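1. structure, please.
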Amino acid sequence: MTAINDALPTNEREARIAWSLLTEPGDVIAHRYRNHFDTTLESVLSVIEPNLQGWPWVSAPRADGLVDAVLDAEDLEYRVGMARWLPRHGAAEFAAVLAQLTVHNIQTVIPGDDNWPGERFESRLGETVPVILYVRGDAELLNQQRNIVGLTGARAATGYGEHVAMELAAGLVDRGYVLTAGAAYGIDGMVHRTVLASRGKTIAVLAGGVDRSYPSGHEALLERIADDGAVVSEMPPGTSPTRWRFMSRNRIIVALADALVVVEAGFRSGSLNSASHASAMGVPLGAVPGPITSPASAGCHRLIRESGAACITSVGEIVELTA
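-> Have a look, this model is predicted:
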């Protein structure tokens, strides 16, 4: 049996790990709840301790009044949140995450750490800012002293789209930029591979745990990124990606970047979700035009026409976008 001291958070870092198990990405209610407390540790224990039926070695919960004080302030909102969080807490899961950090050499980055992305990252994300980031590889790449560009696009990329992604990625590496994308098939994969081949640095942001290679066909690629760049997620190790987590993951790619460029996208491409995050956060947005006969570029044309995206035809124009 896991000892209680090993299975309950005892400091701020462990408290943030626990919160990442309790909540889904971008949980605004959880963010507001945490802000009612002086420390993150205090906030997570206020959820766990009075509801310890999931922690079988504790015979009676320790009531310290914290939950009641908070729930009195925002009763319905937080009670709805509690209903979501409580089914997800458990000693085994928490202990397993702590173990996986060591097994997979996973770093945790939290506010106040040197490698936390910083105030710009937090202000862009607002109440959806991650409580923690899990990193395999070089966590220093998250530091906002770096120049970072997000390059993304369709999974069903054409030869044209992959060629443009390769040219832009190689050119940006030559100018000292770190590139971030989501490790998906198509444009994202081409961006990551090109950066590695060019001996640059790249950040892959995942929708699941950093110990899980997704898509599975990019397992070798993600291992290379972990060796020479950074694989990042707000989800704890062992977590599987879901559609919602993919959509939410995109906001982190955008918040890290000085600019986002959509290389190729169909009219309903998921990369348009990243573009909408950029518009909402005020992150400079660019899109690469394609043949007017190509459905694979219809989304890029839409961004240029309707969303004010800069028309990107060269590396220099991306550099201008980041200025």
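
2. going by C-alpha atoms from here, please, whenever you check contacts or count neighbours.
-> OK.

3. what is the burial count for Ala323?
-> Burial of Ala323, expressed as a neighbour count using other CA atoms under 10 Å, amounts to 8.

4. please disregard the earlier target; I meant Asp68.
-> Neighbour count of Asp68, defined by other CA under 10 Å: 12.

5. how far away is it from Gly161?
-> Asp68 sits 55 Å away from Gly161, going by CA to CA, to the nearest Å.

6. what do you get for Asp211?
-> On the measure of CA to CA, Asp211 and Gly161 end up 29 Å apart.

7. same check, this time on Leu151
-> According to CA to CA, Leu151 stands 12 Å off from Gly161.

8. neighbour count winner among these two?
-> Just comparing Leu151 and Gly161: by other CA under 10 Å the higher neighbour count belongs to Leu151, 29 against 24.

9. quick one, helices of the stretch 51-200 of the chain?
-> Residue ranges of the helices in the stretch 51-200 of the chain, as given by DSSP state H, counting those that start in this stretch, are 66-73, 75-85, 91-103, 119-125, 159-174, 187-197.

10. quick check: which of these is buried the most?
-> Each of the helices of the stretch 51-200 of the chain was assessed for mean neighbour count using mean count of other CA atoms under 10 Å. The highest is helix 187-197, with a mean of 24.

11. just want the angle from that helix to helix 159-174.
-> Angle, helix 187-197 to helix 159-174, by axes from the mean of the first three to the mean of the last three CA atoms, to 10 degrees: 40 degrees.

12. what does helix 187-197 contact?
-> The list of residues contacting helix 187-197 from outside it, by CA atoms under 8 Å, 6 or more residues apart in numbering, reads 151-155, 157, 161-162, 165-166, 169-170, 173, 179-183, 201-202, 204, 218, 221, 224-225, 228, 263-264.

13. next secondary structure after it?
-> Past helix 187-197, further along toward the C-terminus, the next helix or strand under DSSP states H and E is strand 202-205.

14. so what secondary structure elements neighbour that next one?
-> Under the contact definition 3 or more CA pairs under 8 Å, 6 or more residues apart in numbering; DSSP states H and E, strand 202-205 sits against strand 178-181, helix 187-197, helix 219-228, strand 230-233, helix 243-256.

15. CSV please, covering these and showing distance to Asp113.
-> Output for the helices and strands packed on strand 202-205, formatted as CSV (distance: least, CA to CA, whole Å):
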stretch, distance to Asp113
strand 178-181, 20
helix 187-197, 26
helix 219-228, 20
strand 230-233, 15
helix 243-256, 16
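
16. buried deepest among those, which one?
-> With neighbours defined as mean count of other CA under 10 Å, these peak in mean count at strand 230-233, which reaches a mean of 28.

17. which other helices and strands contact that one?
-> Taking 3+ CA pairs under 8 Å, 6+ apart as the contact definition, the neighbouring helices and strands of strand 230-233 are strand 133-137, strand 202-205.

18. before we go on, could you also do this sequence so I can check it against the first one:
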Amino acid sequence: MTTNCASSNDVVDHRAAKGPVEVADHGVANGTGDAARPSASVQPMSAQVGEAGVGGTGGPSGAAISGADDGERLARAGLSRVVEPGDVAALKAFEGLEALEIWELLQQRAPGTERWSTRLAEAKPERDLDRAAAAHARFVIPGDDEWPEQVEILAEAGQLSRRAGVPFGLWVRGPANLRRVLERSVAMVGARASSSYGEHVAAELSAGLSDNGITVVSGGAYGIDAASHRGALAGSGVTVAVLACGVDVSYPKRNSALFSRIVEEGLVVSELPPGCSPTRLRFLARNRLIAAATLGTVVVEAAVRSGALNSAGWAEQCGRAVLAVPGPITSRMSEGAHLLVRERDAVLVTNVADIIEAISPLGTRLTPYPQSPKIPTDDLHHDLRRALDAVPVHTPAPATRIATTAGLDVRTTLQCLETLADLSLIHHAPTGWRLTPVTPPTQ
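-> Model prediction:
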């Protein structure tokens, strides 16, 4: 079910500088830097939560919930339904407030919260948690063992495309531990309308990263995303698909079989609760999560206006490595990657070792830089090189003619010719010296 944001007028600022928040009669926070006392007409938020969770509701399975953790989980689940991922207006309105406090303000219909009133009416966090459990999914929030703390950099990363902020929680489906698999992870992103070259490179790099214990994270879309997931699955590691819809929704539909494989071996993740459909803004919000959760973002193939460049922008703002794969200069689908290298200081990468070096704190390389194959003439000193260059290929020449051509005296030339013969580079014929013919390798 796709839920559209309700429009509203100006949003009242419910921010508090620090410390506990005081809730006035109308439910609007007006806390100061000191610990504030609740007004007489409104109970403290902790008291309103009580043993039954936020608003006195039951738990995901209908049982009573006790403890602040369960109350916070319900509040965050509800907020993930009510507030669009990365909603800048919500960040401004509720800056400085905890999830329970925001949820309480929304339930009290506090002034300035009208923007979210339509969605609040349909928000049933217990139902969403039940639906997630039925799909073998879970809701991970800050404080959980699985919570990836690196995504909290989004609180400081500013905004891009009117999206910003840390998720209220993450809906997760699959057997792996989210925090652990993201500890060493790389985002592989690129065009949906990709070329065969781009898909081949994405799959090869992802398989190599997977074999080296690095989790491949992508967005589950057609093209480069799908090729990256498949490549990682072909390796020995895991892959994570971060979706712009609910974790129980297969979008795009033709990737359903791929999502099934990912759920069996890796993870499918989303900020959105079960049943939600994708929108353009949700894809942009999803990009910030992919960038923040990983050590670096590799743009495999992208046009100048590709959404992959939005992911690269988020990686820059989160202080993560930005990497780009070069492509044919005639390909429009590589223009975005080339632009990143030329104008935004992205690291050009052509193999797995390049990527690992870029994301490693000490610049570790798995393999040395590629070198040209060594040939016998590489170690020849100056006179030997001059003599060798003067030896004819076909018709043998006497030492005196070779000395003249090389610009060496005859004695030095003879010494060089003997050395070159010992190296099997030349041989002596009845009428002089010539290069040793190169024998083609046998099949």
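
19. Throw the helices of the stretch 51-200 of structure 1 into CSV and include distance to Ala257 of structure 1, thanks.
-> What follows is the helices of the stretch 51-200 of structure 1, written out as CSV (distance: least, CA to CA, whole Å):
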stretch, distance to Ala257 of structure 1
helix 66-73, 36
helix 75-85, 31
helix 91-103, 26
helix 119-125, 9
helix 159-174, 13
helix 187-197, 15
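
20. I'd like to know which of the ones you listed is closest to Pro284 of structure 1.
-> Taking CA to CA as the criterion, Pro284 of structure 1 comes closest to helix 119-125 out of the helices of the stretch 51-200 of structure 1, the separation being 12.4 Å.

21. and that closest one, how far out from the chain's middle?
-> Counting by CA atoms, centre = their mean, to the nearest Å, helix 119-125 of structure 1 is centred 13 Å from the centre of its parent chain.

22. who touches it?
-> Defining contact as CA under 8 Å, 6+ apart, one finds that helix 119-125 of structure 1 is touched by Val129, Arg251, Ala255, Leu256, Met281, Gly282.

23. and stretch 204-220 of structure 2, by the same measure?
-> By CA under 8 Å, 6+ apart, the list of residues contacting stretch 204-220 of structure 2 reads 181-182, 184-189, 225-226, 228-229, 231-243, 251-252, 255, 259, 286, 290, 294, 351-352.

24. nearest to Pro87 of structure 1, of the helices and strands packed on strand 202-205 of structure 1?
-> Relative to Pro87 of structure 1, the nearest member of those by CA to CA is helix 243-256, separated by 18.7 Å.

25. so where in structure 2 does the helix or strand following the closest one end up aligned?
-> Using DSSP H and E, the helix or strand that directly follows helix 243-256 of structure 1 along the chain is strand 259-262. On structure 2, the counterpart of strand 259-262 of structure 1 by TM-score structural alignment is residues 296-299.

26. from the chain's centre, how far out does the matching stretch sit?
-> Shown here is stretch 296-299 of structure 2, whose average C-alpha point lies 6 Å from the average C-alpha point of the whole chain (CA atoms, centre = their mean).

27. go on, stretch 95-111 of structure 1?
-> The chain centre lies 16 Å from the centre of stretch 95-111 of structure 1; the measure is CA atoms, centre = their mean.

28. name the surrounding residues that touch that stretch.
-> Counting by CA under 8 Å, 6+ apart, stretch 95-111 of structure 1 makes contact with 2, 6-7, 13, 16, 115-116, 118, 131-137, 139, 210-211, 236-238, all of which sit outside it.

29. can you measure across stretch 418-429 of structure 2, start residue to end residue?
-> From the first residue to the last, stretch 418-429 of structure 2 extends over 13 Å; the measure is CA to CA.

30. ditto for stretch 220-238 of structure 2
-> Start-to-end span of stretch 220-238 of structure 2 (CA to CA) is 14 Å.

31. equivalent range in structure 1 for it?
-> Structural correspondence for stretch 220-238 of structure 2: residues 183-201 of structure 1, per TM-score structural alignment.

32. any idea how far that stretch is from the chain center?
-> Going by CA atoms, centre = their mean, the spacing between the C-alpha centre of stretch 183-201 of structure 1 and its chain's C-alpha centre is 18 Å.

33. pick the most deeply packed of the helices and strands packed on strand 230-233 of structure 1.
-> With neighbours taken as mean count of other CA under 10 Å, those reach their highest mean count in strand 202-205, at a mean of 28.

34. buried residues, stretch 130-150 of structure 1. List them.
-> For stretch 130-150 of structure 1, the buried set under the neighbour-count rule, 16 or more other CA atoms under 10 Å, comprises 130-144, 146-150.

35. could I get the helices and strands packed on strand 230-233 of structure 1 as CSV with distance to Leu22 of structure 1?
-> Rendered in CSV, the data for those read as follows (distance: least, CA to CA, whole Å):
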stretch, distance to Leu22 of structure 1
strand 133-137, 15
strand 202-205, 20
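
36. what residue is smack in the middle of structure 2?
-> Among the residues of structure 2, Ala187 comes closest to the average C-alpha position under CA atoms, centre = their mean, at 2.4 Å.

37. what does it correspond to in structure 1?
-> Counting by TM-score structural alignment, the partner of Ala187 of structure 2 is Gly150.

38. so how far is Met247 of structure 1 from its match?
-> 15 Å.

39. sorry, back to before: pull up the overlap in contacts between Leu151 and Gly161 of structure 1.
-> Jointly contacting Leu151 of structure 1 and Gly161 under the rule CA under 8 Å, 6+ apart are Val263.

40. quick one: map Ala132 of structure 2 onto structure 1.
-> Aligned partner of Ala132 of structure 2 by TM-score structural alignment: Leu101.

41. so which helix or strand takes in Phe37 of structure 1?
-> Here Phe37 of structure 1, judged by DSSP H and E, is contained in no helix and no strand.

42. ok, and the closest non-adjacent residue to it?
-> Setting aside the residues directly before and after it, Phe37 of structure 1 is nearest to Ser43 in space (CA to CA, 6 or more residues apart in numbering), at 5.7 Å.

43. secondary structure element for the residue mapped onto that neighbour from structure 2, which one?
-> For Ser43 of structure 1, the aligned position in structure 2 is occupied by Ile102, per TM-score structural alignment. Element membership of Ile102 of structure 2, judged by DSSP H and E, is helix 99-107.
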